[in-house]
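Peer 1: give me coordinates for this.
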Amino acid sequence: MNTIEDVWNKYHANLLAFIRKRVNDEVAAEDILQDIFVRVYSRIDTLENRSRFESWLYQITRNAIIDFYRSHKSLDELPEWLEQPQIDSEETNRQELSLCLAPMIQQLPEKYRHAVQLSEIEGRTQKEVAEVENISLSGAKSRVQRGRLLLKEMLHDCCKVEINAKNQIVDYIKKTGDSKFC
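Peer 2: Purely as a prediction, here's the structure:
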């Protein structure tokens, strides 16, 4: 191929057919084709192996089609059932149980309460917990783990909790009777 005009003459029809199979909009297909030839013209110097020109050209074409779909998201109105995000029951259960955890955390002994507060609520690393508490890293890890264990015991004291294989709460039922934590 000597010029971009030679490339156009040889590949125009085939590339347009390739694009039309993937893009239903005729005008968009023509625009994509024009964009491809601009890319080819501006990047032809980067092609190291001229014998691979055709595969290089089709890779540019595939990328241009992907770019088209990324930039032209549908602006149609969404159906009403899609507009309102619906929270699944597992998420609802986690949210409800999280409301119970705050009072439970307050019932923990001071050293565990503060470690759990820093680690789980504030999202600090255990190393940061150790620095704030002025204790060793292993001491911070122990406090956080012990605090978690105590919270788990409190939760199981007031609720029957179903946990999935990923150790996530799937469902729960409050136990009848008086629990001092719920």
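Peer 1: rest of the way, CA atoms for contacts and neighbours
Peer 2: Noted.
Peer 1: host element of residue 56?
Peer 2: Taking DSSP states H and E as the definition, one finds residue 56 inside helix 53-71.
Peer 1: list of residues touching that helix?
Peer 2: Helix 53-71 has contacts (CA atoms under 8 Å, 6 or more residues apart in numbering) with 15, 19, 22-23, 32-33, 35-36, 39-40, 47.
Peer 1: just checking, residue 130 touches residue 144?
Peer 2: No. Judged on CA atoms under 8 Å, residue 130 makes no contact with residue 144 at a distance of 10.1 Å.
Peer 1: could you check which of those two has the larger neighbour count?
Peer 2: Here residue 130 and residue 144 are set side by side on neighbour count (other CA atoms under 10 Å), and the busier one is residue 144, at 24 against 19.
Peer 1: helices of the protein, residue ranges please.
Peer 2: For the chain, the helices defined by DSSP state H cover 4-22, 26-43, 53-71, 80-83, 89-107, 110-116, 126-133, 137-158.
Peer 1: closest one to residue 169 among those helices?
Peer 2: helix 89-107 (6.6 Å; CA to CA).
Peer 1: what packs against the closest one?
Peer 2: helix 110-116, helix 137-158, strand 169-174 (3 or more CA pairs under 8 Å, 6 or more residues apart in numbering; DSSP states H and E).
Peer 1: pick the most buried one from these.
Peer 2: helix 110-116 (a mean of 21; mean count of other CA atoms under 10 Å).
Peer 1: please give the structure of this sequence too, so both can be compared:
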Amino acid sequence: MLAEWLRHKDQLRYYVLKKIDDPDTAEDILQDVYIKASANLSQLKSQDSLKSWLYRITHNVMMDFYRTRQPYDELPDDIAVEELTSEDENLQKMT
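Peer 2: Got it, this is the predicted structure:
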């Protein structure tokens, strides 16, 4: 697996860096891809599809990365609720 990985690693790195503009995060993603690919090598149906299989794993790992990121700050529980104006109330009733 290592020889095949080394053959495709640079192309996968370029693919990840096009989507995620942080070299350290890209390396973390590539490490996860290698670990998942090594652990699931038995699922590979043919050596001919290795490259596309690695790209699919890479894509999935990047999606997991985006899912786990919190791009917003949690609002405090004690935040005041805005009072609705009569216009807002009427709009809500219409929908």
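Peer 1: overall similarity of the pair, as a TM-score.
Peer 2: Superposed pair, TM-score by TM-score structural alignment, normalised by the length of the second structure: 0.75. Supporting alignment: 88 aligned residues with a CA RMSD of 2.9 Å.
Peer 1: need the helices and strands packed on helix 89-107 of the first structure in JSON lines (columns: distance to residue 9 of the first structure).
Peer 2: Listed next are those as JSON lines, based on distance: least, CA to CA, whole Å:
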{"stretch": "helix 110-116", "distance to residue 9 of the first structure": "70"}
{"stretch": "helix 137-158", "distance to residue 9 of the first structure": "69"}
{"stretch": "strand 169-174", "distance to residue 9 of the first structure": "62"}
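Peer 1: closest to residue 100 of the first structure out of those?
Peer 2: Between those, helix 137-158 lies closest to residue 100 of the first structure; by CA to CA that is 8.4 Å.
Peer 1: which elements pack onto that closest one?
Peer 2: Looks like helix 137-158 of the first structure contacts helix 89-107, helix 110-116, helix 126-133 (3+ CA pairs under 8 Å, 6+ apart).
Peer 1: pull up the aligned stretch in the second structure for the shortest one.
Peer 2: Okay, so that is helix 110-116 of the first structure. Alignment of helix 110-116 of the first structure against the second structure: no match, by TM-score structural alignment.
Peer 1: so what secondary structure elements neighbour that helix?
Peer 2: When contacts are defined as 3+ CA pairs under 8 Å, 6+ apart, helix 110-116 of the first structure packs onto helix 89-107, helix 137-158.
Peer 1: identify the farthest-apart pair in the contacts of helix 53-71 of the first structure.
Peer 2: Pairwise distances across those (CA to CA) peak at 26.8 Å, for the pair 23 and 47.
Peer 1: which of the two has more residues huddled nearby?
Peer 2: When neighbours are counted by other CA under 10 Å, residue 23 of the first structure and residue 47 differ, and residue 23 comes out ahead with 16 against 12.
Peer 1: for the aligned partner of the more buried one in the second structure, what are its contacts?
Peer 2: Matched by TM-score structural alignment, residue 23 of the first structure corresponds to residue 20 in the second structure. Applying CA under 8 Å, 6+ apart, we find residue 20 of the second structure in contact with residue 26.
Peer 1: how near is residue 20 of the second structure to residue 36 of the second structure?
Peer 2: To residue 36 of the second structure, residue 20 of the second structure is 19 Å away according to CA to CA, to the nearest Å.
Peer 1: picking up where we left off before, mind checking which of the contacts of helix 53-71 of the first structure are buried?
Peer 2: Among the contacts of helix 53-71 of the first structure, the ones that count as buried by 16 or more other CA atoms under 10 Å are 15, 19, 23, 32-33, 36, 40.
Peer 1: so which of those residues comes closest to residue 150 of the first structure?
Peer 2: Set against residue 150 of the first structure, the nearest of these by CA to CA is residue 23 (58.1 Å).
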